[in-house]
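K.L.:
Provide a 3D model corresponding to the input given below.
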Amino acid sequence: MRNLLIALTVLFLAACAKTPDWDYDQSTDFSNFKTFAWVKNASLSKDVKNYQINPIMEKRVREAVNSDLINKGLTQVPIEQADILINYHASVDKKMDINTFSTHYDARWSYWNRPWNNSFHTEKQVREYEVGTLIIDVVDKNSNQLIWRGAKEGRLNKNQKPEKRTTVINETVINILSNFPPQAKELL
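P.N.:
Next up is the predicted model:
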């Protein structure tokens, strides 16, 4: 039983520590970009109908992105002066965990060592949960082309305090943007 708990804990931690997914245009010289602005009408909640994706969450995500990009040496400027434009999207999907447990036991044995009552029991546990995906796009303003995209998905947790939601968003954005701009060795 103890080994099962350890294995489940390791699997849970591995699922929580999923690496974000990145893609970028390898022909782009990211060192040329010094300023950023948000795409006009960028909206996290435009096509998402989920109570957790709302204007409060949008504000958290924008502040986290702005903070991370400024920490990386970029300057936020009006859209007309920006080298790159930032856009973001979110999606929420329902997923299911299905666990099946089977047990086999013999209740009694006959005189000839044969099972008197051969019983099988199968139990299924089904849990539905929501997974949110945050996508951050970087667009070259001059060419109007997508040059970098990062995304991360994670289980949405309900009943969190606002402070916890802010912490989770900050960590998620930092994790997504950890590969922006791509390092020289990654460009090869």
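
K.L.:
all contacts plus neighbour counts: C-alpha atoms, from now on.
P.N.:
Will do.

K.L.:
For the spatially most central residue of the chain, give its distance to residue 4.
P.N.:
By CA atoms, centre = their mean, the chain has its centre lying nearest to residue 153, at 2.2 Å. According to CA to CA, to the nearest Å, residue 153 stands 26 Å off from residue 4.

K.L.:
next one: residue 24
P.N.:
Separation of residue 24 from residue 4 (CA to CA) stands at 40 Å.

K.L.:
about what we covered before: using the three-state scheme, assign the residue nearest to the centre of the chain.
P.N.:
strand (DSSP: H, G, I helix; E, B strand; the rest coil).

K.L.:
re the thing from before, between residue 24 and residue 4, which has more neighbouring residues?
P.N.:
Neighbours per residue (other CA atoms under 10 Å) separate residue 24 from residue 4, with residue 24 holding more: 18 against 9.

K.L.:
Just confirm the more buried one contacts residue 148, I think it does.
P.N.:
Yes - Residue 24 lies in contact with residue 148 (CA atoms under 8 Å); the separation is 4.1 Å.

K.L.:
residues contacting the closest residue to residue 16 other than its chain neighbours?
P.N.:
Of all residues not flanking residue 16 in the chain, residue 154 sits nearest, at 7.2 Å (CA to CA, 6 or more residues apart in numbering). Counting by CA atoms under 8 Å, 6 or more residues apart in numbering, residue 154 touches 16, 131-133.

K.L.:
to compare against the first, here's another:
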Amino acid sequence: MSIAIQKYNHRRAVIGLLALLLLAGCATPVKTEYDREISYEPYRSFAWMAPLRVEVEDPALDSELLDRRVQRLVTEALTEAGFQQTDPETADFLVTYRSSSREAVSGGTGLSIGVGTARRGGGTAVGGGLAVGGSRPQTVTTLMIDIIDREQNMLVWRGWRESDRRQDRYDDSRLKRLIEAIVAEFPPERE
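P.N.:
Got it, this is the predicted structure:
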């Protein structure tokens, strides 16, 4: 294999690894809270419960348009997971959601690490940096999905994820990925 091809393959591998690290660093993990005392195995069917309306400053979060999109995407994700949508009177569990946003101050400090290699001189270089600056405001948006046992009228599972990126938080493809990530955690695995 020629040196040019080796350099190209090495460069592609390093760029791919850095891209994965950047994406992993930006992803906020899904958080869940659930009742560990009950069995989730009997849950086979679901129905929608009206979302709790809370007055919010962001008009996009208090919108029938967003409501329909979220319900459609959650329904698709639950159906793909093997649950069946049915009437509220016969469903095993009810689903609802809420979204909120809050302003948070992000510190201007950060740590970055870079790794690289060199062929001609041989060797490896590791570099780092610490950025220090002022704080900046950012909007943190949270999407929370609740699962309620219909017979007991009791919250049994909650999944949520926060996002600090404002410009694309209402994008359909991003909202779909967000909902799929949350729904993928239901039902919880037995410990």
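
K.L.:
quick one, strands of the second structure?
P.N.:
For the second structure, the strands defined by DSSP state E cover 31-34, 45-48, 84-85, 93-106, 110-117, 124-131, 136-149, 154-163.

K.L.:
What's the separation between the aligned partner of residue 89 of the second structure in the first structure and residue 38 of the first structure?
P.N.:
Here residue 89 of the second structure is matched to residue 80 in the first structure, going by TM-score structural alignment. Remark: distance between residue 80 of the first structure and residue 38 of the first structure (CA to CA) = 11 Å.

K.L.:
Tell me how many other residues crowd the equivalent of residue 137 of the first structure over in the second structure.
P.N.:
Aligned by TM-score structural alignment, residue 137 of the first structure pairs with residue 146 of the second structure. Look at residue 146 of the second structure: counted by other CA under 10 Å, it has 22 neighbours.

K.L.:
Chain neighbours aside, what residue packs nearest to residue 146 of the second structure?
P.N.:
Leaving aside its sequence neighbours, residue 146 of the second structure sits nearest to residue 158 (CA to CA, 6+ apart; 4.6 Å).

K.L.:
right, and the one you found touches residue 34 too?
P.N.:
Yes - counting by CA under 8 Å, residue 158 of the second structure touches residue 34, with 6.2 Å between them.

K.L.:
Now residue 79 of the first structure. Nearest residue, chain neighbours left out?
P.N.:
residue 37 (5.1 Å).

K.L.:
Between residue 80 and residue 38 of the first structure, which has more neighbouring residues?
P.N.:
Ranked by neighbour count (other CA under 10 Å), residue 80 of the first structure and residue 38 place residue 38 first, with 20 against 9.

K.L.:
what about the more buried one, distance to residue 163 of the first structure?
P.N.:
Using CA to CA, we find residue 38 of the first structure at a distance of 25 Å from residue 163 of the first structure.

K.L.:
ditto for residue 59 of the first structure
P.N.:
According to CA to CA, residue 59 of the first structure and residue 163 of the first structure sit 13 Å apart.

K.L.:
Can you report how many residues lie near residue 172 of the first structure?
P.N.:
There are 21 residues near residue 172 of the first structure, going by other CA under 10 Å.

K.L.:
contacting residues around the counterpart of it in the second structure?
P.N.:
Superposed on the second structure with TM-score structural alignment, residue 172 of the first structure falls opposite residue 178. By CA under 8 Å, 6+ apart, residue 178 of the second structure lies in contact with residue 161.

K.L.:
what do you get for residue 102 of the second structure?
P.N.:
Neighbour list for residue 102 of the second structure: 139-141 [criterion: CA under 8 Å, 6+ apart].

K.L.:
which of the residues you listed lies closest to residue 42 of the second structure?
P.N.:
The closest of these to residue 42 of the second structure turns out to be residue 141 (CA to CA; 32.7 Å).

K.L.:
where's the nearest residue to the closest one once chain neighbours are set aside relative to residue 138 of the second structure, distance?
P.N.:
Of all residues not flanking residue 141 of the second structure in the chain, residue 101 sits nearest, at 4.2 Å (CA to CA, 6+ apart). From residue 101 of the second structure across to residue 138 of the second structure, the span is 10 Å (CA to CA).

K.L.:
cool, residue 185 of the second structure as well?
P.N.:
Counting by CA to CA, the gap from residue 185 of the second structure to residue 138 of the second structure is 27 Å.
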